[in-house]
Every structure is written in structure tokens, then in C-alpha cells.
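can't give you the sequence, but here's the structure:
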């Protein structure tokens, strides 16, 4: 509610784009529902993915465009189906059963993420994209985080926290350059606060459900 109020104020005060406002509000609603383990997160999530891809294209963040249209959009549908398949017995705690990675899988995922980020950064640099390695970092981490999300892993929140911090820097730079999309910047700040809460809440859910490593 606080970030919604801030977004509405900035929308009128800065005369920001209406699409930026809707993108921000739908995204914040989506991540709040994810943090609470609610199946309904996927509906505002689909709207957010489409609008965010369009805004990213306007800023020259081509990695973000490809990520959202070619990956996040179909993954929203897949995630909705998988969450319905793995619903929790006690839905007063969470709509779905949550899990965690074991130590070996955490190391493997870490190596894959670093290697993929370096490779994509080189590609985006050759394409002439804005902030290619920052863009690559957020792109690869979001791919991993979304996979962790549909697999209902607590580790998604650690990944999202890193994504949010890098994205705040990326959109802050864009805002200082163009003066546009301040509501999208605020969206990422809200995402960061929500990811911290989501990590705390999912750890609590994991423990209350009995907890097991994936």
C-alpha cells in the first residue's frame, strides 16, 4: 500500500507514463502474492511481463525484452499449472508446498549462472545494448529465479534480492538519463523489500511444512 501510494504520487508529480504505472502496480501485486505463496500471483504477473518488455525495449534493454517475451511469458503459464499440481495440504499456511536446494545443487547453479552471465554480456555488448553486463546479470539471474519459483524453492528469494538491487541501479541510470519511467524504478525498490519479506516468509513456511531438500 505504501509503494502504491508513492507510485501514484510520482505518476502525477512527474507526469510519468500510464504504462509505467500499470506495469509497476501489476508487478508489485504479483510479487506480494508470490511472497505469501498464493496461486493467484500469475494473473497480474502475465500483464506485468508484457508491459515491462515494451518499456524495456524503449530503453534499449534488449536482454530484458527477450527474457520477458520469450521466457517469462510462457513460464507464467507453466508456473500456474505446476503450482496447481503441487498445492499444499494446509493452504492456511501457503497454497503450495515449498522446498530448498541441497548444497551440491547450490554450487552447480552458481557456476552455471556466472558462466551464462559472462557469455550473454559479450553478446549484448556486440549488439550495442545499454549496460550490457548489468543487463546480462539481471537477465540470467531472473531466468534462474523464475525456475526456482515454479519449482517452489526458497532460494528464489536470494536470487530475486540480487536481481532487484542490480535492476534498481539499471533503471536509476535510465531515469537519470531520460527522466522517464520513475514508477518502474519504484517498482524495483518495492520488489527488493518484498523479496526480503518473501525469503523470511518462505523459510517460515518451509519449516512449518516439515521441510525437505530438492
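Happy to help now that I have it. Quantities reported herein were computed from a predicted structural model and do not represent experimental measurements.

only C-alpha atoms from now on, for both contacts and neighbour counts.
Fine.

what helices or strands is the top helix by length along the chain leaning on?
In the chain, assigned by DSSP state H, the helix with the most residues is helix 182-208. The elements that helix 182-208 packs onto, with contact taken as 3 or more CA pairs under 8 Å, 6 or more residues apart in numbering; DSSP states H and E, are helix 2-13, helix 18-35, helix 156-178.

rerun that using 6 Å as the cut-off
helix 18-35, helix 156-178 (3 or more CA pairs under 6 Å, 6 or more residues apart in numbering; DSSP states H and E).

okay, these in a markdown table with distance to residue 112 next?
What follows is the helices and strands packed on helix 182-208, written out as a markdown table (distance: least, CA to CA, whole Å):
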| stretch | distance to residue 112 |
| --- | --- |
| helix 18-35 | 25 |
| helix 156-178 | 13 |
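
ok, second structure coming up, stack it against the first:
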């Protein structure tokens, strides 16, 4: 048990320190060669740091995740909207974060408190049954198709093409985000499968943005979601153990 606690503390420190160092170096370099958007760059860096802090607390089952999460999703939603207005991707993620994620932080806070969570105690974790997985799979499929046609209508890139890859990345990220947050707010272990998907496709989405528009803040989000991916694998490990205790 002591070795487990020591590993958890060291891993959390690695993610937080690593992300902070990477953000400071990246931001300093980008500030030096950026001709504009320096305020967005700094705000993006701060929001990313809040986001990584939130995911570390989430992986550990600490209710403070929702405090840092509120700052993260608010900033990220605005940045995605600005990126879309400038001709890049991100409309779906902007709407997702501002309309869905922001209120879900308060819902999650209330639900975790009902399940015994505090700044020192973890929530009682749950798992999906076979019926729950079937419903989730159907929602993911139908929701993704519907979202694609809605977002493709508003997308400014690759106009006139039937399949818009930037929109596909946006839709997959959007769908996984919705389900991940829903399961997180209700303390389901399965949230981490969707967070892993979110992180992989977010890295791809921002890599595409970096290659197409060269946005100074895109590299920050690539770094952010790379650390998120590492932490989400760690979170899956922790929550598998938590859900076994409740089974």
C-alpha cells in the first residue's frame, strides 16, 4: 500500500511538473517568434495547466477536479471558437465546452458529493453492465453521424467535399467528450476509455491545425493532450481498482 501511494504521488508530480516545464518552454519560444496572438497564447497556456491539474485530481478521485476543470473548459471553449472563426477546426468543441462542459462541472460536483467524495475521500465508483454498453454504443454511433452533418454544414474548410476530415476529427472528439464527461460526473469507471479516445483525436486535430494555420497556441494543446493521454491511462488503472471495490 505504501509503495502504491508513493507511486501515485510521484506520477502526479511527474505529470504536473512535466506539463509546467513543457508549457513554460513552449510559451517562451512561441512568444519570441509570434507576431500576434500573444494574449491567446498565454491564456491557452494557463488553461492547459488548469486542465492537467484537473485530470490529475480526477484520476485520483478527488472532487477538486471540478474546480480546476471549470477554468479549463471555459478557456478552451473560447479558444476553440476563436480558432474556428479564423478558418480552422473547433466549432464542435467550442459549443461542447461552453454549453455542455461548463454546467456539467457543477452537476459532477453535486453527484460526487452524493457518492461520498470530498477533498480527502474518493467517490464510490460504478461500472456499466452489458445493457449500458449497448445503449452507449448506439448513442455514440447515431450521435456521431448526426453531429457530422450538423458541423459539416458550418465548416469553413474543404468546402464542397463530402467527407471533411477536419470535421470527422472534431465529431469523434466531441462525441467521446460528451460521453466521457457524462460518465465522469456520475462516477463511472468507463469514462477513461472515452477520455483516452478524446486525447488521441485531440492530438490529431490540433496537429492538423498546426500544419494548416500554424496557430501559436496549437502546439500548446498538442502538449496538453499528450500529457492528458498519459494521465488517462493512469486514471483507468486507478478507477478499475475503485470500481472493483464497489462490485
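Okay, I see it. If you're wondering where the values come from, they're calculated on a predicted model, not measured in any experiment.

sorry, back to before: mind listing what's buried in the longest helix of structure 1?
Residues of helix 182-208 of structure 1 classed as buried: 182-192, 194-195, 197-199, 201-203, 205-206 (neighbour count, 16 or more other CA atoms under 10 Å).

before we move on, back to that, do you know which of the helices and strands packed on helix 182-208 of structure 1 lies nearest residue 96 of structure 1?
For these, the distance to residue 96 of structure 1 is smallest for helix 18-35, at 10.3 Å, taking CA to CA.

so that closest one versus helix 182-208, what angle?
For helix 18-35 of structure 1 against helix 182-208, the angle between stretch directions is 10 degrees (axes from the mean of the first three to the mean of the last three CA atoms, to 10 degrees).

for the helices and strands packed on helix 182-208 of structure 1, give me TSV that also has mean neighbour count and distance to residue 45 of structure 1.
Converted to TSV, these look like this (neighbours: other CA atoms under 10 Å; distance: least, CA to CA, whole Å):
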stretch	mean neighbour count	distance to residue 45 of structure 1
helix 18-35	21	5
helix 156-178	18	15
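
show me what residue 73 of structure 1 lines up with in structure 2.
With TM-score structural alignment as the criterion, the equivalent of residue 73 of structure 1 in structure 2 is residue 102.

same thing with residue 162 of structure 1?
Counting by TM-score structural alignment, residue 162 of structure 1 lines up with residue 197 in structure 2.

that match and residue 135 of structure 2, how far apart?
Distance, residue 197 of structure 2 to residue 135 of structure 2, by CA to CA, to the nearest Å: 18 Å.

go on, residue 232 of structure 2?
Using CA to CA, residue 232 of structure 2 is found at 23 Å from residue 135 of structure 2.

how far out from the middle of the chain is the helix or strand hosting residue 32 of structure 2?
Under the criterion of DSSP states H and E, residue 32 of structure 2 resides in helix 2-33. Centre-to-centre, helix 2-33 of structure 2 and its host chain are 17 Å apart (CA atoms, centre = their mean, to the nearest Å).

great, nothing more from me.
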